[in-house]
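**Student:** Below is the structure, and that's it, no one-letter string:
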């Protein structure tokens, strides 16, 4: 595994005057952003998060040592991570999105497409960001009707040729 850390979420804004923050969670269950112990920012700073409430897919949380709006504002945009080993093993028919990074993507008809460099959800469903050898990266939707087959280091799924056009 290339990176032994998994991003659980990102702090999007301050909330109120007492240092609360809003978090966009990347966990299947939003409240789990605080379920695996202290988290680490890219800077190396450790934080302890306490979930206060959930609203429309966002998490309202307190962070130990952050007790003013200004301190919370300083964390805006900060992604936080845990060690991969802190997470439970996924079910047999599941995979952590972070574990898709670096896998090759192949279409049964079109052949090799490229390598996964990111996983995104802009609101309409999950998408793989795939780096192609001789072209710009593309976004390929997955899930729902477009199921992927996971093989050793490979993702096989149907790719609409239109998605590959530049």
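**Tutor:** Okay, I see it. What you are looking at is a predicted structure, and each value in this text was computed from that prediction instead of being measured.

**Student:** Please count neighbours and contacts with C-alpha atoms only from this point.
**Tutor:** Noted.

**Student:** Next up, the contacts around the residue positioned nearest the centre of the chain.
**Tutor:** For the chain, the residue nearest the mean C-alpha position is residue 26 (4.6 Å; CA atoms, centre = their mean). Each residue near residue 26 by CA atoms under 8 Å, 6 or more residues apart in numbering is listed here: 7-9, 33.

**Student:** how about the strands in this structure?
**Tutor:** For the chain, the strands defined by DSSP state E cover 5-15, 20-25, 39-41, 46-47, 49-55, 58-63, 79-83, 104-107, 111-121, 126-131, 138-141, 149-151, 154-156.

**Student:** So for stretch 7-16, what gets flagged as buried?
**Tutor:** If you call a residue buried by 16 or more other CA atoms under 10 Å, then stretch 7-16 has these buried ones: 7-15.

**Student:** Same list (the residues you listed) but as CSV, adding distance to residue 72.
**Tutor:** Shown next, in CSV, are the buried residues of stretch 7-16 (distance: CA to CA, whole Å):
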residue, distance to residue 72
7, 19
8, 18
9, 15
10, 13
11, 9
12, 10
13, 7
14, 5
15, 8
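
**Student:** now, which of those sits nearest residue 97?
**Tutor:** residue 7 (9.9 Å; CA to CA).

**Student:** Count the neighbours of the closest residue in space to the closest one that isn't next to it in sequence for me.
**Tutor:** Closest residue to residue 7 in three dimensions, ignoring its sequence neighbours and counting by CA to CA, 6 or more residues apart in numbering: residue 81, at 4.2 Å. Per other CA atoms under 10 Å, the neighbour tally for residue 81 reads 22.

**Student:** here comes the other one, which I'd like you to weigh against the first:
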């Protein structure tokens, strides 16, 4: 498990006083109001930044950091990730997981056969869809519904699936 989770990506500057537009990568954009600090991942280093103000505009979050007061100082960080420590993350409900924790898990069938690896999670609105690469290298899409995804065990690093009739021929 990773120690940090991405909550946004700096997309551009906003104004001349060092504000930035952030594309949120979190389900709840209002969580930015509660954050006091974020970690800026520059690629070479990670810097902890203090959030001075939060505004919302369309689908973006506008952040002002105490450390930056000039557009020229923050401009070089366009496209960089904003992270939080895992202890700052929202509390998950039972049977909820962070996507980053699911990627790379081994997938087994309810019959005990190893099937492949979970490579991505697509968020469709109705329900998530797990992208699973089979042992043969073929990609399959499994809806994240109780009839298909029977168990996610982060301790054993496995996902147990039930293959619905017609989904594939084994």
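**Tutor:** In hand now; what should we look at? The structure displayed is predicted, hence computed values, not measured ones.

**Student:** ok, back up a step: out of the strands of structure 1, which is the most enclosed?
**Tutor:** For these, average neighbour numbers computed from mean count of other CA atoms under 10 Å are highest in strand 20-25, which has a mean of 24.

**Student:** Now tell me what touches that strand from outside.
**Tutor:** Contacts with strand 20-25 of structure 1, where a contact means CA under 8 Å, 6+ apart, come from 8-15, 31, 33, 57-63, 66-69, 72.

**Student:** now do stretch 85-94 of structure 1
**Tutor:** Residues from elsewhere that reach stretch 85-94 of structure 1 (CA under 8 Å, 6+ apart): 4, 36, 96.

**Student:** please redo it, this time with the cut-off set to 7 Å
**Tutor:** Residues outside stretch 85-94 of structure 1 that contact it (CA atoms under 7 Å, 6 or more residues apart in numbering) are 36, 96.

**Student:** Same question for that stretch: list its buried residues.
**Tutor:** So stretch 85-94 of structure 1, judged by 16+ other CA under 10 Å, has zero buried residues.

**Student:** measure it end to end?
**Tutor:** By CA to CA, to the nearest Å, the extent of stretch 85-94 of structure 1 from end to end equals 17 Å.

**Student:** and if you look at stretch 102-111 of structure 1?
**Tutor:** From its first residue to its last, stretch 102-111 of structure 1 covers 17 Å (CA to CA).

**Student:** For that stretch, what is the distance to the chain centroid?
**Tutor:** 22 Å (CA atoms, centre = their mean, to the nearest Å).

**Student:** before we move on, what about stretch 86-96 of structure 2?
**Tutor:** Using CA atoms, centre = their mean, the mean C-alpha position of stretch 86-96 of structure 2 is found 12 Å from that of the whole chain.

**Student:** repeat for stretch 110-124 of structure 2
**Tutor:** 18 Å.

**Student:** Could I get the contacting residues of the residue in structure 2 that residue 47 of structure 1 lines up against?
**Tutor:** With TM-score structural alignment as the criterion, residue 47 of structure 1 lines up with residue 49 in structure 2. Counting by CA under 7 Å, 6+ apart, residue 49 of structure 2 touches 37-40, 65, 67.

**Student:** mapped onto structure 1, which of those are still contacts?
**Tutor:** Among the contacts of residue 49 of structure 2, the contacts conserved in structure 1 (both residues aligned by TM-score structural alignment, their matches' CA atoms under 7 Å) are 37-39, 65.

**Student:** Closest one to residue 53 of structure 2 out of those, please.
**Tutor:** Once CA to CA is applied, the member of those that ends up nearest residue 53 of structure 2 is residue 65, at 7.2 Å.

**Student:** Can you tell me what that closest one aligns to in structure 1?
**Tutor:** In structure 1, the residue matched to residue 65 of structure 2 (TM-score structural alignment) is residue 63.

**Student:** how near is the closest residue in space to that match that isn't next to it in sequence to residue 138 of structure 1?
**Tutor:** Excluding the flanking residues, the one nearest residue 63 of structure 1 by CA to CA, 6+ apart is residue 49, at 4.7 Å. Residue 49 of structure 1 is 35 Å from residue 138 of structure 1, where distance means CA to CA.

**Student:** Next one: residue 93 of structure 1 from residue 125 of structure 1, what distance?
**Tutor:** From residue 93 of structure 1 to residue 125 of structure 1 the distance is 19 Å (CA to CA).
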